[in-house]
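Asker: Sequence plus predicted model, see below.
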Amino acid sequence: MQEKIIILDFGSQYTQLIARRVRELSVYCEIHPFNHLPVFDDTVKGVIFSGSPYSVRQTDAPQINLSLFHNKFPLLGVCYGAQYIAQHSGGEVVPSTIREYGRANLQEINAQSPLLKGIGKDSQVWMSHGDTIARIPDNFDIIASTDTVKVAAYHVRDSKTYCIQFHPEVTHSIDGKQLLQNFLVDICGCKQDWTPDAFIETTIAALREKLGNDKVVLGLSGGVDSSVAAVLLHQAIGKNLHCIFVDNGLLRKEEFEQVLDSYKHMGLNVKGINAKDRFLGQLAGISDPEKKRKTIGRVFIEVFDDAAHEVQDVKWLGQGTIYPDVIESVSVKGPSATIKSHHNVGGLPDFMKLKVVEPLNTLFKDEVRRVGKTLGINDSLIGRHPFPGPGLAIRILGDITPEKVAILQEADAIYINNLKASGWYDKVWQAGAIFLPVQSVGVMGDERTYENVICLRAVTSVDGMTADWSHLPYELLAKISNEIINNVKGINRVVYDISSKPPATIEWE
């Protein structure tokens, strides 16, 4: 059985980052809300309490029974976790005289502590808290302090419970990775054996046992998640996997043909369906972004269901759901407020009586890419930028017409090809062209024009939760703009989006 670390989420914005850092150290971990505890079996090697936006002094602050963990598992409390353990063990937490936020340096360190092995004096850490631990119980030992935070880290004597007031998971804590490794390896005894190879081996074995001789249908998108999910399922059940790749008329230029060809070269049992006219016909005259999304989702399910019914005795629907989607659905605060409908079709209509299998629902996006690389999937698919499920429909602001789609496909192809040729494609997390619902005056030759505007968008990010606009070279932007205006009829102006997320989103709709 795969050993694991359980991270209990008290609502911190950094909880996913803790998990990512643990995974980077080749240790499998799971995030669970503090109020929905998992089964703690022999595979659990240790527990981490996350931070929280709450103060431990609030009456409605998250509460947990410490006796379930103390002296039963190695325990690391981070920020709120550290304050909670101190407060509920007889210590005292009070409001900080000043808000302790940002960089700090450890001035006093107990070098004998296994948690702080290899971490020297003046090591920079990241603080983010409004309370401070004023007093610890008699059986607690302070193991690190800063100039302003006396209890920056402590150890509960005669136990494997360690707590820190700072955040080791952020890059600003210079030795944060070392501290986590000390906890995971030296204190919890983790073997660091969770690798892409190990994941592939155990996942394929589990899929074979779960699915047996059953048939599975899976909708391919050309993206990383569905492609990796398909290859894992294919290696587990072979021809019993039936893949469906739908052309909704809103893909990038020549994408349907190119991706379909890639899938067939991978040995997948895949059927391509040209449903352009059906989608574009249903979208005619619709400008509202949510209505566009819902229309595309509805038509996709109809087309997918028609194709699935052509396969006899299907029992399972394969999906490329990844771990952030799972975490979000069971988060401490519940699903986040809907800013826009999820790009993927969420849920199944009642008439599709299928069980769901999700081979990637324990992986983050970067882990999916590493697994795909290990599986031998072509770099053109593994390194492909995220592309929204509704496709170009949400990159055409306003109503959708075949003419607008054709214009955007041409402009987007010039943009992406230039990013690839210049070496910038792999430096950017996501890029795409946007068709704006405005026209502007221009001059071409001796003639006045009144044509459309294309906006270029490129961002850097780790997982899409936050993003910064990419600082593409002016010379490259000038070349792309010139090629689009000269080669795409109907465009006479190109602009570049320099908004970050937040406050903006990556897509415009």
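Answerer: Nice, thanks for sending it over.
Asker: all contacts plus neighbour counts: C-alpha atoms, from now on.
Answerer: OK.
Asker: Tell me which stretches of the stretch 351-500 of the chain form strands.
Answerer: 355-357, 430-444, 447-460, 468-469, 491-496 (DSSP state E, counting those that start in this stretch).
Asker: another one to put next to it:
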Amino acid sequence: MQHRPDDWILILDFGSQYTQLIARRVRELNVYCEIHPFNKDLSTLENPPKGIILSGGPKSVNDEDAPSLNTDIFNHNVPILGVCYGLQILAHNSIPGSVEKAERREFGRAELIVDDRSDLFENIPQESIVWMSHGDHIITLPDEFEIIGHTDNAKVAAVRHKEKEIYGVQFHPEVVHTVYGKEIVENFVRNICNLPGSWTAESFIESTIEEIRDRVGDDRVLCGLSGGVDSTVVATLVHKAIGDQLQCIFVDNGLLRKNEFRDVLDVYEKDLNLPVKGIDASELFLSRLKGIFDPEEKRKIIGNTFIDVFDEAISEDKSFKYLAQGTLYPDVIESISFKGPSATIKSHHNVGGLPEEMNLDLVEPVRELFKDEVRNVGRKLGIPEHFIKRHPFPGPGLGIRVISDITKKKLDMLREADDIFISELRNNDLYHKVWQALVVLLPVQSVGVMGDERTYEYTAALRAVTSVDGMTADWAHLPHPFLAKVSNRIINEVRGINRVAYDISSKPPSTIEWE
């Protein structure tokens, strides 16, 4: 499904690790935006954007395989903002050779001196800290541009076209280290592009319900519920749109957390009044996953098996035409590799795990939303806050938290360890202070001593992160006494685990889930 409003910003991705942050900053202003590859065919866009942002990128504009500038952007006559590589490719497009390697690279904080405090730098102090990340610099600025900002190391730190609304900055306004970055983005989006910021959770719900009704008509929709916030929001949206033309199915795939199947089914039936059918397919899933180690293969098997279960559940009912699912924008971004820019990190069962031929067409109402945006929509839909605030849980469930082949014994160990970690977070008022917490069971056995006996058992790793939308995350600095208590409980209460570690890596470079 496509929820693109008339007022929106197009972000062309040249491969920067910060591209998603640009999108977040724009959306924080209640302005819709989309990320597309730098070589996107703009003629395929049904409604043109009201502004275009060119992201940074890891390449030099002088590299043989460097992403090129799509000059069609100039045909739209809308404001353009180039960020880092985006600025350099604007200069390089006008004057090949205008960008060269800098004698002194600039990474990290730098002091920006603003030379012109109008339009892009309106209400920005003349001196402020910005975040640099570049090895090239502009040595020859095209005549049609003028400098509006510089640093000690970069005489061209910000530019403006003399006649058109085209701007460029050498630094990254999208990162928090740029002190007035949010204000710079706001100046571009609100004041230069003249976008009022009318894209809200309420407007999204209204337009989405209307789109679902128009698309589905009198047909029926099947929704696979995972027990998480995303699919629950999707089911609630679709239910409000078409009522009992929706049939939800909540599958016990044997990969859920302790008591989760019964507890969540109660919420669906009693709190949300969703038309839902619970199916125990745990034996089928575990039989298909037997002996599988590769995480990508696990994801695809799990995704395919979900579809098989759904197909079987409605095999006698030919009225179903659509399958609704909770694909999110990060799922889409991380599952697509652009030619040149961002590499595929992992496939998601909502995106890459579906069979090539399906018996049902997809309805993905939140496909363009980040996680925090889905939660805001859920609140407006009246989903209970205790459910909205649940930590994210992956569609493949514990199947990607057993870092080896999957057996029921390993899953049961992991379930118990996970239950201890999560319950202690809740008991110590820490659950809502982290964005996601989980336990992984490692394919590592080590020697331990319990009493006078030698043990040779598995290692569990605890993972807790702080984040806003899951695109970036930092490891949570949980109190040491708390971690000690969790470790002690797991080792003493979960047979088969004799060692516990705590993961202190951030995203990037690591991902939140281990697989």
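Answerer: Looks like it came in fine. Values in this document were obtained by computation on a predicted structure and should not be read as measured data.
Asker: To residue 291 of the first structure, which of the strands of the stretch 351-500 of the first structure lies closest?
Answerer: The closest of these to residue 291 of the first structure is strand 430-444. By CA to CA, the value is 17.1 Å.
Asker: Superposed on the second structure, what's the mean shift for the closest one?
Answerer: Following the fit onto the second structure, the mean deviation recorded for strand 430-444 of the first structure is 3.5 Å by mean CA distance after the TM-score superposition for the first structure.
Asker: tell me the angle of that strand relative to strand 447-460?
Answerer: Here strand 430-444 of the first structure points in a direction 160 degrees away from that of strand 447-460 (axes from the mean of the first three to the mean of the last three CA atoms, to 10 degrees).
Asker: Give me the residues contacting strand 430-444 of the first structure.
Answerer: Under the criterion CA atoms under 8 Å, 6 or more residues apart in numbering, residues 385-387, 395-398, 404, 408, 411-412, 415-416, 448-460, 492-493, 508 lie in contact with strand 430-444 of the first structure.
Asker: JSON lines for the strands of the stretch 351-500 of the first structure, including distance to residue 294 of the first structure and mean neighbour count?
Answerer: Converted to JSON lines, these look like this (distance: least, CA to CA, whole Å; neighbours: other CA atoms under 10 Å):
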{"stretch": "strand 355-357", "distance to residue 294 of the first structure": "21", "mean neighbour count": "16"}
{"stretch": "strand 430-444", "distance to residue 294 of the first structure": "20", "mean neighbour count": "18"}
{"stretch": "strand 447-460", "distance to residue 294 of the first structure": "24", "mean neighbour count": "18"}
{"stretch": "strand 468-469", "distance to residue 294 of the first structure": "28", "mean neighbour count": "20"}
{"stretch": "strand 491-496", "distance to residue 294 of the first structure": "29", "mean neighbour count": "19"}
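Asker: Same list (those strands) but as CSV, adding distance to residue 71 of the first structure.
Answerer: Below are the strands of the stretch 351-500 of the first structure laid out as CSV (distance: least, CA to CA, whole Å):
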stretch, distance to residue 71 of the first structure
strand 355-357, 37
strand 430-444, 46
strand 447-460, 43
strand 468-469, 44
strand 491-496, 57
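Asker: of those strands, which approaches residue 302 of the first structure most closely?
Answerer: Of those, the one closest to residue 302 of the first structure (CA to CA) turns out to be strand 355-357, at 17.8 Å.
Asker: against the second structure, where does that closest one fall?
Answerer: The alignment of strand 355-357 of the first structure onto the second structure (TM-score structural alignment) spans residues 361-363.
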